[in-house]
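Engineer: Show me the folded form of this:
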Amino acid sequence: MHPEKLRPLPQKTIGVLGGMSNQATGEYYRLLNKQLNEILGGWDNGEIVIVSVNFGNIECFVRADRWEEARAYLSDKVDRLERAGADVVICVSNTMHRVVEPIMAERSIPFIHITDPTGAAIRKAGIAQAGLLGTMPVMNSIELRDRYRDRFGVEIIVPPEKDREIVDGIIFNELVRGDLRNESKQEYLRIVNNLRKRGAEAVILGCTEICLLISQGDLPDLPVFDTTELHVRAAVDMAHDRG
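Structural biologist: Below you'll find the model as predicted:
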């Protein structure tokens, strides 16, 4: 017989900077609890604090390149996570790491950058070149490509401009609204296959809504690295003291 667990169960609180979008935030919440329950068993899952922002503000800031305003807006939300007792913070948006990373660099609370668990997984798989899908700011980010290359030895390949516009448009016009269309899936698969022809040995789902539309099952012979799932796993590991 297993010894009775101490109640309430001592746990670290995971702070989620969410709302970017609500679709991704819902997936994070589901996966965090699922993965923690697999570790803890029984009825146990996570202790989670979510501060969910208005995605309309985020969309406006991103579209108009108002990054300083975005930083001030999200800095206030991180303050709220800290006051709520979060022991570790994650941001559910690849795009908004552009401002959240410097915000968190000024804090003492641990922060898991979404790129790092993905880069580590790609390096562990022995992959040198990976295609990247995401919003336009993510796919155009030199800093992001440098992070993958300098920290993990992974060269990033992005679609040509016309296809980047398609990927971005599907995210903002469909996926953040939970609008999942087969024709959009086929466009993504076409774009991924073109990246593969250009030398990509894998594809990174570099937007936290893309996993709602395509997954490893759609590309059985090409490794798929889902930033959402890998980010959640890293948060669970830290919260459960597993590395």
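Engineer: CA only for contacts and neighbour counts going forward, please
Structural biologist: Noted.
Engineer: all helices in this structure, in order from the N-terminus.
Structural biologist: 22-40, 55-63, 67-83, 97-105, 115-124, 136-140, 142-152, 161-173, 182-197, 227-239 (DSSP state H).
Engineer: quick one more, to check against the first:
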Amino acid sequence: MSEVRPGGSPSLPDPALSALHGAPSPDERNAVGVLGGLGPYAGLDLVRSIFDETDARTDQGHLPVTLVSYPNRVPDRATWLADPTAPSPLPAMMEVLRRLDDAGCAVAGVPCNTAHAPALFDRLRDGLLADGRDLALLHIVDAIVARLAEVAPDAGTIGVLATTSSIENRLHQIGLEAAGLSALVPDAAHQAAVQNAIYGPTGLKAESAPPRPQARQALLDATDHLIERGAQAVILGCTELPLAVPEADRGGVPFVNSTRALARALIRATHPGKLRQP
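Structural biologist: The predicted structure is shown next:
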């Protein structure tokens, strides 16, 4: 039974507090961690996607999830990748990952495609290893490739909608090519419109609940452009994009929602029996 404190509210039983007062025991290390705040709605959308992709019929059937979101502490990832003298997001991101590990998370996901560029992501993984942390950090492009096999198993040419930073760093292209797929990116004009739909004054970083119609239209125009050039599936390769384009497909050409892909990968890594079948 839980103890009642003088203020009248019951305290949690000791096992429930152990992750907060010390290292979780192995049987407690089963939560899914989310490094949020990159941007904030993307973190919330990932948590919702985890719930949506879990095969559960009761409250208790859902997975333990820890979201830590400190958007004011994490500098922009694309800015730092373009200019390493700019404020680095690494220290704040590492601090959040340590907190997720301390909370008993077995695995963590970062709902920001740009953060998975090797110059940043590899340092996060190396930092966890150097700290002796047990937390496993999943790569979002691996999750996207796995999701492609589910929603578009016969597709060979894959369109990519992403930030200009991700496109220039060939973040998705490298992963797709390693899987034997061809990557197709927008031309300069459409890419500029996609970037503006994310970072512009009426873009998704500024307004995502709800998104501005012009931001959504720019993304749909870029999608049509990729389909006209032969894309058989289109990756929504920025975790802001599904907020404006929630559809499963465009004229029969499937979208691959990177947030949903990462959610499924996190469930598969921790509670595979709870993964909802596509």
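Engineer: circling back: distance to K12 of the first structure and mean neighbour count added to the helices of the first structure, as a markdown table?
Structural biologist: Formatted as a markdown table, the helices of the first structure follow (distance: least, Cα to Cα, whole Å; neighbours: other Cα atoms under 10 Å):
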| stretch | distance to K12 of the first structure | mean neighbour count |
| --- | --- | --- |
| helix 22-40 | 11 | 18 |
| helix 55-63 | 27 | 15 |
| helix 67-83 | 13 | 16 |
| helix 97-105 | 18 | 17 |
| helix 115-124 | 19 | 19 |
| helix 136-140 | 30 | 20 |
| helix 142-152 | 28 | 16 |
| helix 161-173 | 32 | 16 |
| helix 182-197 | 37 | 16 |
| helix 227-239 | 5 | 21 |
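Engineer: Could you save those helices as a markdown table and add columns showing distance to V89 of the first structure?
Structural biologist: Listed next are the helices of the first structure as a markdown table, based on distance: least, Cα to Cα, whole Å:
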| stretch | distance to V89 of the first structure |
| --- | --- |
| helix 22-40 | 13 |
| helix 55-63 | 19 |
| helix 67-83 | 8 |
| helix 97-105 | 9 |
| helix 115-124 | 14 |
| helix 136-140 | 20 |
| helix 142-152 | 20 |
| helix 161-173 | 24 |
| helix 182-197 | 30 |
| helix 227-239 | 8 |
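Engineer: To I90 of the first structure, which of the ones you listed lies closest?
Structural biologist: Proximity to I90 of the first structure (Cα to Cα) singles out helix 227-239 among the helices of the first structure, at 7.4 Å.
Engineer: For that closest one, which helices and strands make contact with it?
Structural biologist: strand 13-18, helix 22-40, strand 88-91, helix 115-124 (3 or more Cα pairs under 8 Å, 6 or more residues apart in numbering; DSSP states H and E).
Engineer: The first one vs the second structure, mean deviation?
Structural biologist: Read that as strand 13-18 of the first structure. Comparing strand 13-18 of the first structure with its match in the second structure after superposition yields a mean distance of 0.7 Å (mean Cα distance after the TM-score superposition for the first structure).
Engineer: so where is that strand in the second structure?
Structural biologist: Against the second structure, the aligned range for strand 13-18 of the first structure is residues 31-36 (TM-score structural alignment).
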